[in-house]
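J.: Sequence and computational prediction follow.
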Amino acid sequence: MSVSTIVPWVIGNWKMNPATADVQKWAQQFNQCLQLAPIAQQQCNIAVAPTYLSLISLKENFTGYNRTVHVVAQDVSRFPGTGAYTGDISAQLLQDAHVSYVLVGHSERRELLGDDTQILCAKIKHALDAGLTVVYCVGESLAQRENGEAEAVVLQQVKDIVPVVSADQWEDRIIIAYEPIWAIGTGKTASADDAQAMHAKIREGLKQITAASDRVAILYGGSVKPENAADFAACPDINGALVGGASLSATSFYKIAASFAGKK
């Protein structure tokens, strides 16, 4: 399998949004978009990461669609199973609720909530042990990019998780999302050429780690919009998008998914 044959992923990260009534409205609008102009499963994988409050209800909404749309947990506990961990939700509880995907390592968790390498590796290990697929986020700050450290920082973040990912899990259970921190929620974006260059470096780095390097999906995140999605979709090493603010609009999110579906 070559990089070009990876079925792209478009994942909406809703972060701490929106209200419950708006979730239901979004689900109806997105279903209408898919009804009017279907996106085939083999063209693009589609997923949404809502708050924990909406994981189950949104999953139930998606069962009425004309194609599979996955739900993704925005985070997972570093502790396994069940126990006295107020506020946490373990990988096993997510699996029990038939939630099979989870974000780990988003820069907001790293910077604002103290997720260091040890914590991230614990989360990933428990998620993989429970049978979940991990969407692992990496990215550099503006200062790191301006200092010429971007590639080294991002590749180190990829290497950080090697101890907890087995050889067979790289192909089917790890998705990497490259999100330059300076482009998240700022309105700034890396150019398609800059994003492709970093994705190619990540791909090169993966070749030192796994024989499945050409089969690992690498997504771009950072102010992806309908207006620029096609440019990113045209890049050979960009296999989809992790979409923030634009995913809160059902029509905008649909247009982004359609752009990546058109790549196939």
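T.: Perfect, I can see it now. Numbers count the residues shown, from 1 in each chain.
J.: alpha carbons only for contacts and neighbour counts from here, please
T.: Noted.
J.: where do the helices sit along the stretch 51-200 of the chain?
T.: Assigned by DSSP state H, counting those that start in this stretch, the helices in the stretch 51-200 of the chain fall at 55-62, 91-96, 107-112, 117-129, 142-146, 150-160, 169-173, 192-207.
J.: ok now the fifth one, how far from the chain's centre?
T.: If you compare the mean C-alpha spot of helix 142-146 with that of the full chain, they lie 23 Å apart, counting by CA atoms, centre = their mean, to the nearest Å.
J.: For burial, what's the neighbour tally of residue 48?
T.: 25 (other CA atoms under 10 Å).
J.: report the angle between the axes of whichever strand or helix holds it and helix 55-62?
T.: Counting by DSSP states H and E, the element that carries residue 48 is strand 45-49. With axes from the mean of the first three to the mean of the last three CA atoms, to 10 degrees applied, the angle from strand 45-49 to helix 55-62 works out at 150 degrees.
J.: Throw the helices of the stretch 51-200 of the chain into TSV and include mean neighbour count and distance to residue 39, thanks.
T.: Formatted as TSV, the helices of the stretch 51-200 of the chain follow (neighbours: other CA atoms under 10 Å; distance: least, CA to CA, whole Å):
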stretch	mean neighbour count	distance to residue 39
helix 55-62	17	14
helix 91-96	20	27
helix 107-112	14	30
helix 117-129	21	29
helix 142-146	14	36
helix 150-160	17	31
helix 169-173	18	22
helix 192-207	18	24
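J.: so which of those helices comes closest to residue 23?
T.: Each of those has some distance to residue 23 by CA to CA; the shortest is helix 55-62, at 7.5 Å.
J.: Contacts only, for residue 67.
T.: 40-41 (CA atoms under 8 Å, 6 or more residues apart in numbering).
J.: same thing but 7 Å
T.: Applying CA atoms under 7 Å, 6 or more residues apart in numbering to residue 67 gives the contacts residue 41.
J.: roughly how far apart are it and residue 112?
T.: 36 Å (CA to CA, to the nearest Å).
J.: same question, residue 98
T.: Taken as CA to CA, the span from residue 98 to residue 112 is 29 Å.
J.: again with residue 184
T.: From residue 184 to residue 112 the distance is 14 Å (CA to CA).
J.: another one to put next to it:
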Amino acid sequence: MKKKIVIANWKMNHDFYETTSFLRNLLKIFFEKKINNKKKVIIAPSFPFLHISNQILQGSSLSLAAQNICQMENGSYTGEVSASMLRSIGIHKVILGHSERRKYFSETNDILLKKIKIALKYGFHIIFCIGETALEREKNEQFLIVKKQLEETVFHCSSLEEISYFIIAYEPIWAIGTGKTATSEEAQTMHRYIRSLFIDKYGEKVSQKMSILYGGSINDLNARNLFSQEDIDGGLVGNSSLEIEKFLKIIQS
């Protein structure tokens, strides 16, 4: 069976002390309570702390992801971080397509496709985010939107090897940071639909191996119901991953 995956997306939170303290305490608890034998836990801290985080987690079962990469390989792009830079400090996973990147930094599907290609070129595993707005759901367009997001990005990958590098994260935009959460039934319906799209494109075997996570105001109270759904393989956690006690409860869910 696939391991459940829980990813902590810290966004622009936690300074140097908070990051290092959190990770050391988390490792201590994992060791003492023997957590994580049936699940994968991935942490995505801010760029400045990826190197020290990697040193702290060295040899443990926890791994790291970057929150973004530049679509350009190198060059005069002030403030950007390249895939090769991240690889040089031992980072092999990246979150792409998060709605906050789409909204605040105008990342289109065309830009995200370029980021996918550069990430795959450097051997990154990609946590790719998709999801609809509240207005799109009100218009019953959520399935069309999710399909379009995949067709214009991930589905450009032609080889089964490339697809094996993806984790899909369904994050209804109306639920991110709002306290609203899709019901477990709503989330399962969308996850089943997403899996059906992968069946149609790449076949049953690939679809069943694909991990599809839910994101959007996951907390220690709703995680168990969400994770118990047949097609939900874990979660991409935002605010609730910033507090170690809440995050541990989600992991143990």
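T.: In hand now; what should we look at? These numbers come from a predicted model, not from an experiment.
J.: Residue 177 of the first structure pairs with which position in the second structure?
T.: Counting by TM-score structural alignment, residue 177 of the first structure lines up with residue 169 in the second structure.
J.: Double-check that match against residue 129; I have them as touching.
T.: Yes: counting by CA atoms under 7 Å, residue 129 is a contact partner of residue 169 of the second structure at 4.7 Å.
J.: Tell me which of these two has more neighbours.
T.: Between residue 169 of the second structure and residue 129, counted using other CA under 10 Å, the more crowded position is residue 169 (28 against 24).
J.: contacting residues for the more buried one?
T.: By CA under 7 Å, 6+ apart, the neighbours of residue 169 of the second structure are 127-130, 212-215, 236.
J.: The residues you listed into TSV, with extra columns for distance to residue 31 of the second structure?
T.: Formatted as TSV, the contacts of residue 169 of the second structure follow (distance: CA to CA, whole Å):
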residue	distance to residue 31 of the second structure
127	27
128	30
129	31
130	34
212	28
213	26
214	27
215	27
236	23
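J.: Pick the one among these closest to residue 7 of the second structure.
T.: residue 236 (4.7 Å).
J.: So that closest one sits against residue 5, correct?
T.: No: if you go by CA under 7 Å, residue 236 of the second structure and residue 5 don't touch, sitting 8.3 Å apart.
J.: which of the two has more neighbours?
T.: Between residue 236 of the second structure and residue 5, counted using other CA under 10 Å, residue 236 has the larger neighbour count: 26 against 22.
J.: how about the more buried one, what's its match in the first structure?
T.: Match for residue 236 of the second structure (TM-score structural alignment): residue 242.
J.: Figure out the helix or strand that its match lives in.
T.: Using DSSP H and E, the element containing residue 242 of the first structure is strand 240-243.
J.: Can you name the residues in contact with that strand?
T.: 8-13, 177, 218-221, 224, 233, 260.
J.: ok, 8 Å please
T.: With CA under 8 Å, 6+ apart as the contact definition, strand 240-243 of the first structure has outside contacts at 8-13, 177, 217-225, 233, 253, 260.
J.: Over to stretch 191-208 of the first structure?
T.: 151, 154-155, 158, 178, 213-214, 218, 220, 231-232, 235-238.
J.: Residue 7 of the second structure pairs with which position in the first structure?
T.: With TM-score structural alignment as the criterion, the equivalent of residue 7 of the second structure in the first structure is residue 11.
J.: shouldn't its match be in contact with residue 49?
T.: Yes: contact criterion CA atoms under 8 Å: residue 11 of the first structure and residue 49 qualify, at 7.1 Å.
J.: Need the overlap of contacts for the two.
T.: In contact with both residue 11 of the first structure and residue 49: no residue, using CA under 8 Å, 6+ apart.
J.: Report the separation between the equivalent of residue 194 of the first structure over in the second structure and residue 232 of the second structure.
T.: Using TM-score structural alignment as the criterion, residue 194 of the first structure maps onto residue 186 of the second structure. Computed as CA to CA, the residue 186 of the second structure to residue 232 of the second structure distance reads 11 Å.
J.: and if you look at residue 110 of the second structure?
T.: 27 Å.
J.: got it, and residue 152 of the second structure?
T.: Residue 152 of the second structure is 23 Å from residue 232 of the second structure, by CA to CA.
J.: Spatially, what comes nearest to the aligned partner of residue 58 of the first structure in the second structure if we skip its sequence neighbours?
T.: By TM-score structural alignment, residue 58 of the first structure lines up with residue 53 in the second structure. Nearest-residue entry for residue 53 of the second structure: residue 20, 6.7 Å, with adjacent residues in sequence omitted and distances by CA to CA, 6 or more residues apart in numbering.
J.: same check, this time on residue 80 of the first structure
T.: Spatial nearest neighbour of residue 80 of the first structure, chain neighbours left out: residue 90 (5.5 Å); criterion: CA to CA, 6+ apart.
J.: quick one, what contacts the residue mapped onto residue 79 of the first structure from the second structure?
T.: With TM-score structural alignment as the criterion, the equivalent of residue 79 of the first structure in the second structure is residue 72. Residues near residue 72 of the second structure by CA under 8 Å, 6+ apart: 82, 115, 118.
J.: how far away is the aligned residue in the second structure for residue 206 of the first structure from residue 96 of the second structure?
T.: For residue 206 of the first structure, the aligned position in the second structure is residue 198, judged by TM-score structural alignment. According to CA to CA, residue 198 of the second structure stands 18 Å off from residue 96 of the second structure.
J.: and if you look at residue 83 of the second structure?
T.: Applying CA to CA, the value for residue 83 of the second structure to residue 96 of the second structure is 12 Å.
J.: what touches both of the two?
T.: Shared contacts of residue 83 of the second structure and residue 96, counting by CA under 8 Å, 6+ apart, come down to residue 69.
J.: before we move on, the earlier item: out of the contacts of residue 72 of the second structure, which comes closest to residue 65 of the second structure?
T.: residue 82 (13.6 Å).
J.: Centre of the chain to stretch 205-218 of the first structure, how far?
T.: On CA atoms, centre = their mean, the centre of stretch 205-218 of the first structure falls 17 Å from that of its chain.
J.: shared neighbours, residue 236 and residue 5 of the second structure?
T.: residue 213.
J.: if we can go back for a sec, out of the contacts of residue 169 of the second structure, which one sits closest to residue 35 of the second structure?
T.: Using CA to CA, the contacts of residue 169 of the second structure come closest to residue 35 of the second structure at residue 236, 18.4 Å.
J.: counterpart of residue 89 of the second structure in the first structure?
T.: Match for residue 89 of the second structure (TM-score structural alignment): residue 97.
J.: Please name the residues that touch its match.
T.: Neighbours of residue 97 of the first structure in contact, by CA under 8 Å, 6+ apart: residue 56.
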